[in-house]
Each structure stands twice: as C-alpha cells, then as structure tokens.
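Participant: Sequence unavailable; structure follows:
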C-alpha cells in the first residue's frame, strides 16, 4: 500500500515538474543566437542628455521626413542620443523610452554607420543594458543597404542608418497572434521617438519600409528570427 502511495506521489511530482518547466520555457524563451561577432568589440556610448532647450512641442511642430543630407559626419554624442531615444532604458526596472506591450521589448536596433566621428564604419547592434554598441562587422554597408531598400538613395547618402527589427516570439508567447500587432505598434513608437529626437538635434531622418527583408538580414548578420521592420537614414540637413 505504501509503495503504491509513494509511486503515485512520484508521478504527481514528476508531472508537476514537467508542467512548470514547460511554463517557464514559454514565458522565458531562450535568447536568439548571437552573431559571430568580431572578438566582441564593445563601444561605450556617451551618456544621453536628459534635458535640452528644445521643447517636445517644437519637435512635433518641426518634424518632417527628410531625404536630403549635407554629407557631414555625425558625432558619437548624436548617435548615443538617437539610440537612447529609440530603445534606451529609463528606469531601474528596465522600462524603456518606447512603450511595450507587457514590458516584453521585442525590438532590437542596429546601426549601419558610415560617417560618424570616432567610430569605424560598420554594422553595430545597440545594447540598451549598458548603453553601448556591439560591433557586428566592419565596412561601409550603406550602399548595400540602399540596394536592399530598392535603390532609395537617401539610405546610402545619410551618415548612418538605424534598422529596427522585431523578435515576434518575445510578444506572441504571451499574447498569441495579437502580439504581432503589438510588435508593429511598438516599432512605430520607437521610430517616432527617433524622428522627434533627430528634429531636436537639428538632424533629418525618414522612415523607410520598402526593402527586401532577407537582404537586410544578411547585411545585419541578424538571426533568422529577427525581422526587419524599419530602416531610418539619419544625416545633417
């Protein structure tokens, strides 16, 4: 009798453990595989400014889609500010500049750098934790990105391009198919932040949605589950 009871208890415990493991896996999926980075080169970004003399009302009033640039380089301070506006962490609890359904943060931001003072041309991933860049590969890939974007010349003429990608499963694991919509909404939030920040910095940008996803992924060396949503050229106007 005792053996049967003990056996039944073990079965119940085993099932419970399996259920808990399954739930944990769904709620906290494994992170996407890392790119084959060039010796994990990390570039610390200058701290973002948290105030300025340029009001949010002015930024809203003056924001325009800008497709022509002077060709002058950007500074690392400006890059820092733009990336912080897109996905910077603003709270010890991990909250960011753009709202996210369930606080799941499915977006990643890449920098395709061409003309930036004190920054080698190349592709970088923005890491909000630490406010830093992780180098993916060297070389000026703006023309390749322009070709992937159906030859839209402002993509290669801008000093840099920000590329926003979405990892859908971070959100759909909780919200199902509805989460796809939430990821797209969040990309819009982040892109508008960049537009307003660029305006406040006296820079020009435009949101680009026409491109070949697979070609953009190849340029970024992004994992298969990272889907490009926006390309945002940024330059001096």
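Facilitator: Perfect, thanks for sending it. These figures come from a predicted structure and were not determined experimentally.
Participant: CA only for contacts and neighbour counts going forward, please
Facilitator: Fine.
Participant: Can you list the neighbours in contact with the lengthiest strand in the chain?
Facilitator: Counting residues, the longest strand found in the chain (DSSP state E) is strand 227-236. Strand 227-236 has contacts (Cα atoms under 8 Å, 6 or more residues apart in numbering) with 69-74, 154-156, 158-167, 184, 187, 191, 198, 202-209, 213, 216-217.
Participant: also this one, for the comparison:
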C-alpha cells in the first residue's frame, strides 16, 4: 500500500504531458507482477498449513521386457485390483510414460527456455494444451513435475474412500496401488472454437492414458480406466484449480485374480496371512454368494482368514456346483440358500459384488438374515450386502456400514450408519468393501470367539 501511494504521488507530480505515459508504465508493472504470480502458482490450490513433500522418482528405464505387439496381446481390462502396494520405481515409470520428458529435450529446453512439449512422452497438441497428472496414493495427493521427474505433495491425507464416491467401480479406487488423474484445460487459451479445444484436449488425454496403460502391462500391472466419473467430486476432493478439467481417471495396481489360483475350497490355504485367533471348538461359517459376479477378493480372502483361524467354511448360492466371480474366480456351491439350515452354522456371511444385488429382495436371503439374528448367530455382510440386512429389518438401531452409495438404504432400514471400513455391533459385522476385507474377517473371528 505504501508503494502504491508513492507511485500515485509520482504520477501527480510529473508534467501533464508525461502523466499518461507514467500511468501506462504502472499498468505494465502491475500486469507483469500478476503474470509472475500466476506462473509461480501450482496447478493445484493448496490450503494453508498443508505440508509440501517432494519425492524424487527413480530414473525411468528406456527399455522393457515386452515388445509393443506383446503388450497389445496382453492388454485386457480387469474389474478389480489387489491391495498389494506398488513402489515408487513403478509409479515413476508410469508418470514418465504419461508425461515424461526425454533427457535431450530437457537439456535443449534449459538452454533455449522454450516449450517442453516436443520432448514429452506425449507431445502437446499444437503446444497449447498442457496435461497435468495427479497421483492419488494412500498418503495423499501428488502432482507430477515432468521437468524434475518428481512428485510434489499437494494434500497429505488419504482421500481414496471419498474419491471412490466419484466413480462407478469404487473398489478399484480404494485397492489400487495408485490412481492417476489426467487433467487439462477444456477452454482454449488461444481463443479457438470451444468444440475444437475440447476435442484436442481429450485427444491428448487419450494418448496419455494409452501410454500409461501400456506401461502398466510392461510392469506386469493392470489398469482400470474409469468409464464413468463425477469430475466435480474429483476436482473438489483433490482441490484442483479452476482452470483444470478432469479428463481421465485410471486405477493401476496388481490384478486381483493373481492372488488366487483354482477353485475355492474349505481347506486351509497356503501363503502368509495376518495372525488370526485360533478357536478350540470347531466352528462352521456359511458364505452366501451370487451364482454369477460375486466379489472374488471378498470371498477368497474371507475364506483364507477364517480357515487359518480353524473355522470351516461352506459356500451357498442359488445353484449348486461351480459359481463364478467378477474376476473369473471359481468356487464350489455346496448348498442352496432355500435349503439352508441355520442351526448347522455358527456364522452366516453375505459376500458382495454386482451379482449380490439379486439378493436385495430375495425372500430366502431375507429370511436367512432374520433367522440368523433370532438364533443368535454371527451375521456378517460386506460392501453391497449390508442392504440385505437392512431390508430384512435386522439393522434397526444397529451400528453398521456399507458402500457409501448405500448409506440411505441402510438408514431407511433403521441402521445407525457410521461410514467406517468395518463396524461390529454385537453379533452383527458389516464392512464397506474389499479394502477392509481382512479387518472384516478378523471381526467375524472375534465375534465367534465371543470377544
């Protein structure tokens, strides 16, 4: 303010013939300052007090184990990813494939102070449609800086649960090793026709996404592009600046089906499991699944944990024999749900997945939930299936959780919705989804042990 008064005094004191020149000089100085401030601002608005962490990514590899043709052959769309983490070397390779700068281009740019577009993995369309990539990880949100090949933290909290509300496949977001947001301006800074600007920006976003997906294949990873998403929710959660539009979302990680091999059985599985409470007395749990499109991870991981705790598991469905999960996993249904004898089991567990929606108003499923509650059995449901318990009327005044999208259905059934990953109220255990499947299984074991 003091400087502004000095400038005003200077303008008034100069001869009238020179005042006009002085005024224009001030305008130029102010505009130059605004441009400088704008250039210094990152692509994402930061809230005050948010710590900033910069991660130097490992140098990308310029050769890989697969040819282009082999990557095309291996490219396939999966529906679910495992919760196995990926490292920063893999993340760095994905970032480089999408927006990385070639070394020679970087050197040329530093000398000429020109555009970086020509040296990027995906050249900018006509040099005016810059893409910005954000990585949503378990410890926050990062923006990728292609010049330094670094990740710059712009938000220091896990937003994946909230982020999952914006997509049609929330499990992919919550279990992925990383979620990549491809953002860019849909308005043309050069003033071209809006439809042309939109087409060119989307073209570049598509090229970036293709590079990322092919790189994922080379790293033995899988990718799930979000076909439908609410860009407003994504922008709000990740605090994107107003000049950026969310153009594409990709979840990347290890495919869930690599965790399992063969059909599910009730035998204790091999492999390392979290410690579980061994129960001296033999207990039996029945897991109710849809005959098609049950959630593979929810079924197999729950069975693995229960079996490791010494609990026998049996699968029930609307048909006998082989039933199939969304990821192609196979399980053996040993009993029909309309012939299920609740007295034969200590726990009844509803497994989620798209196919489980068929049980929402199924009389047999609703009666099973009611009878299990009446006979003091452990009753558990995960992801989409707590709605079955709500429809059965067994969640009145019970603390429960589920997919966030089903919150209103649980509340309509009288549940006290908590939104936690896992909720246990007495003998009733509910979970929001496969991201918490181990905690879900552990809560069932504790309920069976009377803890």
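Facilitator: Structure received. Not measured: the values here are computed from a predicted model.
Participant: quick revisit: any of the contacts of strand 227-236 of structure 1 buried? List them.
Facilitator: Of the members of these, the ones counted as buried by neighbours, 16 or more other Cα atoms under 10 Å, are 69, 74, 154-156, 158-167, 184, 187, 191, 198, 203-208, 216-217.
Participant: what are the ranges of the strands in the stretch 201-350 of structure 2?
Facilitator: Using DSSP state E, counting those that start in this stretch, the strands of the stretch 201-350 of structure 2 run over 222-225, 245-253, 283-288, 292-294, 311-317, 321-325, 330-333, 335-336, 347-350.
Participant: Residue 21 of structure 2: which of these is closest?
Facilitator: strand 245-253 (40.4 Å; Cα to Cα).
Participant: Average offset of the closest one relative to structure 1?
Facilitator: Compared with structure 1 after fitting, strand 245-253 of structure 2 deviates on average by 0.8 Å (mean Cα distance after the TM-score superposition for structure 1).
Participant: which residue numbers in structure 1 go with that strand?
Facilitator: Using TM-score structural alignment, strand 245-253 of structure 2 corresponds to residues 227-235 of structure 1.
Participant: Could you list which of the buried ones among the contacts of strand 227-236 of structure 1 belong to helices?
Facilitator: 154-156, 184, 187, 191, 198, 216-217 (DSSP state H).
Participant: ok, the equivalent of residue 47 of structure 1 over in structure 2 - contacts?
Facilitator: With TM-score structural alignment as the criterion, residue 47 of structure 1 lines up with residue 59 in structure 2. Residue 59 of structure 2 sits next to 89, 92, 149 when contact means Cα under 8 Å, 6+ apart.
Participant: Would you map the strands across the stretch 351-451 of structure 2?
Facilitator: With DSSP E, counting those that start in this stretch as the criterion, the stretch 351-451 of structure 2 has strands at 378-382, 399-400, 416-417, 422-425, 428-431.
Participant: I'd like the distance from the second one to the chain centre, please.
Facilitator: In this case it means strand 399-400 of structure 2. Relative to its chain's centre, strand 399-400 of structure 2 lies at 24 Å (Cα atoms, centre = their mean, to the nearest Å).
Participant: And the last one, by the same measure?
Facilitator: Its chain's average C-alpha position is 22 Å from that of strand 428-431 of structure 2, according to Cα atoms, centre = their mean.
Participant: do the third one as well
Facilitator: Strand 416-417 of structure 2 has its C-alpha centroid displaced from the chain centroid by 24 Å (Cα atoms, centre = their mean).
Participant: Does anything pack onto it? Which helices or strands?
Facilitator: Counting by 3 or more Cα pairs under 8 Å, 6 or more residues apart in numbering; DSSP states H and E, the packing neighbours recorded for strand 416-417 of structure 2 are strand 399-400, helix 407-412.
Participant: Make a markdown table from the ones you listed and add mean neighbour count to it.
Facilitator: Output for these, formatted as a markdown table (neighbours: other Cα atoms under 10 Å):
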| stretch | mean neighbour count |
| --- | --- |
| strand 399-400 | 26 |
| helix 407-412 | 18 |
